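In: I'd like to go over a predicted model; first the sequence, then the structure.
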Amino acid sequence: MQKFTTLTGVAAPMRTINVDTDMIIPKQYLKTIKRTGLGKGLFSEMRYKDDGSENPDFVLNKPAYRQAQILIAGDNFGCGSSREHAPWALLDYGIRCVISTSFADIFYNNCFKNGVLPITVSPEDLEKLFEDADRGANATLTIDLENQEIRGPDGGKLKFEIDAFRKHCMMNGLDDIGLTMVKAKAIDDFEKTTAVARPWM
């Protein structure tokens, strides 16, 4: 998993509330277990018209936000059915951080396991971030995970809370497999000791 320390990038404003995982990545894209290639399906029912052409009104199709790495989202983002493809699609598109007032628990947990940082802020702070994001590509945000700060284009700072263990994993690029591999030597030593003590196993 890619480490997350500091990210400076364009933030796309998506004010829609209750964006569920089927809106993030529709069911027809769930046939694969690969983490790559899903970016094309991200928000596809909103990004594209019925004829396959782009919907010019959708935020990620606007020139200022095509390279967005941060998504400022409405309340209760990631609700609905459990699907790990949702953070996979966000990451494959290039979005490394989603900021909202609230997230569905399963989506929130899946983000941390896949290198997408979900940040929860107050409604007042979210509105300020929406205002910053509305200014387009000339107004970038900086997400500083170590100091737990969001820095705006005018120098303003917002603090955010995050679980210490999850912060450690994100900053060190540790998913569940990575956490296991940190203990690889202890696991190898245990296996060797067990093989001698219980050779019949």
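Out: Structure received.
In: contacts, neighbours, all on C-alpha from now
Out: OK.
In: what residues are up against Leu129?
Out: 72, 152 (CA atoms under 8 Å, 6 or more residues apart in numbering).
In: Can you tell me the SS state at it?
Out: Three-state call for Leu129 (DSSP: H, G, I helix; E, B strand; the rest coil): helix.
In: Distance check, it against Arg135.
Out: Leu129 sits 10 Å away from Arg135, going by CA to CA, to the nearest Å.
In: What residues sit buried inside the strand ranked longest in the chain?
Out: Secondary structure of the chain read by DSSP state E shows that its longest strand is strand 6-14. Of all the residues in strand 6-14, those buried under the rule 16 or more other CA atoms under 10 Å are 7, 9-14.
In: Toward the C-terminus from that strand, list the very next helix or strand.
Out: Once strand 6-14 ends, the next helix or strand along the chain (criterion: DSSP states H and E) is helix 21-24.
In: What is the neighbour count of the residue nearest to Gly41 when sequence neighbours are not counted?
Out: With sequence-adjacent residues excluded and distances taken as CA to CA, 6 or more residues apart in numbering, Gly41 is closest to Ile25, at 5.9 Å. Ile25 has 26 neighbouring residues, counting by other CA atoms under 10 Å.
In: Relative to Gly136, how far out is Ile25?
Out: From Ile25 to Gly136 the distance is 25 Å (CA to CA).
In: try it against this one:
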Amino acid sequence: MQPFTQHTGIACPLPLSGIDTDQLIPARFMKRSRAEGYGDYLLHDLRFDGNGDPREDFPLNHSDRRGASILVTRRNFGGGSSREAAAYALIDYGIRCVVAPSFGDIFASNSVNNGLLPARVSEEDGERLLAALQGGERDATVDLNAKIIRCGSLDVPFDIEPVWRTKLLNGWDDIDLTKSYTAAIQAFAASDQERRPWMKPNRA
């Protein structure tokens, strides 16, 4: 994965709570191959009407938010089913970071494992960011080293689990994270062999 250290891009306000994974990627689109990309189906039933036409009042459809790579929303983003395709849809659309007061646990883990940053902010700071974006601000910078989101005159702190931060900063998946402890694992194995030589399997 590509390491995530700092990202600047168009930020889109999405002032809704409880957007679940079924809304992020409706199940009927998950029969398609990931190779085709899921970005066109992100939030499909909110972005488009029954005829498949874009809803003019939906934030991601606004002309000044085209190409958005940061999504600012409200609490409990990504709850519901555990489908990893929800993270795929965001990433394939071009989203690098979602900012919210809380996330579904499995969704957040899936996001990190695919290089997407779930930045957790307080309710108050989330509303300040939404107000700034709805008031005309367009761009934001997410600094994972400093754990700060900058938007206009606002500097908003965010939280993320330390191990997730380490994985994102290095572009690691779970296997890469385990490999980072190779020296410690080898040292333990050697020490354990000295203490308990009888534990080593007899392969004769």
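Out: On my side now, so go ahead. Because the structure is a prediction, the values reported are computed rather than measured.
In: about what we covered before: surely the residue nearest to Gly41 of structure 1 touches Phe43?
Out: Yes - shown here, Ile25 of structure 1 and Phe43 form a contact pair, counting by CA atoms under 8 Å, at 5.9 Å.
In: Quickly note the distance from the residue nearest the centre of structure 1 to Ala197 of structure 1.
Out: Closest residue to the average C-alpha location of structure 1: Val116 at 2.7 Å, with CA atoms, centre = their mean. Val116 of structure 1 is 43 Å from Ala197 of structure 1, where distance means CA to CA.
In: Now do the strands in structure 1.
Out: 6-14, 70-73, 97-100, 117-120, 140-144, 149-151, 157-159.
In: what about the corresponding residue of structure 1 for Val156 of structure 2, how many neighbours?
Out: Using TM-score structural alignment, the equivalent of Val156 of structure 2 in structure 1 is Leu158. Look at Leu158 of structure 1: counted by other CA under 10 Å, it has 15 neighbours.
In: Gly136 of structure 2 too?
Out: Neighbours of Gly136 of structure 2 using other CA under 10 Å come to 10.
In: so what's Pro162 of structure 2 up against?
Out: Contacts of Pro162 of structure 2 by CA under 8 Å, 6+ apart: none found.
In: possible to save the buried residues of strand 6-14 of structure 1 as JSON lines with distance to Thr140 of structure 1?
Out: JSON lines is the format used below for the buried residues of strand 6-14 of structure 1 (distance: CA to CA, whole Å):
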{"residue": "Leu7", "distance to Thr140 of structure 1": "10"}
{"residue": "Gly9", "distance to Thr140 of structure 1": "5"}
{"residue": "Val10", "distance to Thr140 of structure 1": "5"}
{"residue": "Ala11", "distance to Thr140 of structure 1": "7"}
{"residue": "Ala12", "distance to Thr140 of structure 1": "10"}
{"residue": "Pro13", "distance to Thr140 of structure 1": "12"}
{"residue": "Met14", "distance to Thr140 of structure 1": "16"}
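In: Out of the residues you listed, the closest to Cys169 of structure 1 would be?
Out: Using CA to CA, Leu7 comes nearest to Cys169 of structure 1 of the buried residues of strand 6-14 of structure 1, at 16.1 Å.
In: so the closest one makes contact with Gln148?
Out: No - contact criterion CA under 8 Å: Leu7 of structure 1 and Gln148 do not qualify, at 11.8 Å.
In: could I get the strands of structure 1 as a markdown table with distance to Cys79 of structure 1?
Out: Formatted as a markdown table, the strands of structure 1 follow (distance: least, CA to CA, whole Å):
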| stretch | distance to Cys79 of structure 1 |
| --- | --- |
| strand 6-14 | 15 |
| strand 70-73 | 12 |
| strand 97-100 | 12 |
| strand 117-120 | 13 |
| strand 140-144 | 24 |
| strand 149-151 | 24 |
| strand 157-159 | 25 |
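In: Which one, of these, ends up nearest to Phe58 of structure 1?
Out: Ranking the strands of structure 1 by their distance to Phe58 of structure 1 (criterion: CA to CA) puts strand 6-14 first, at 9.0 Å.
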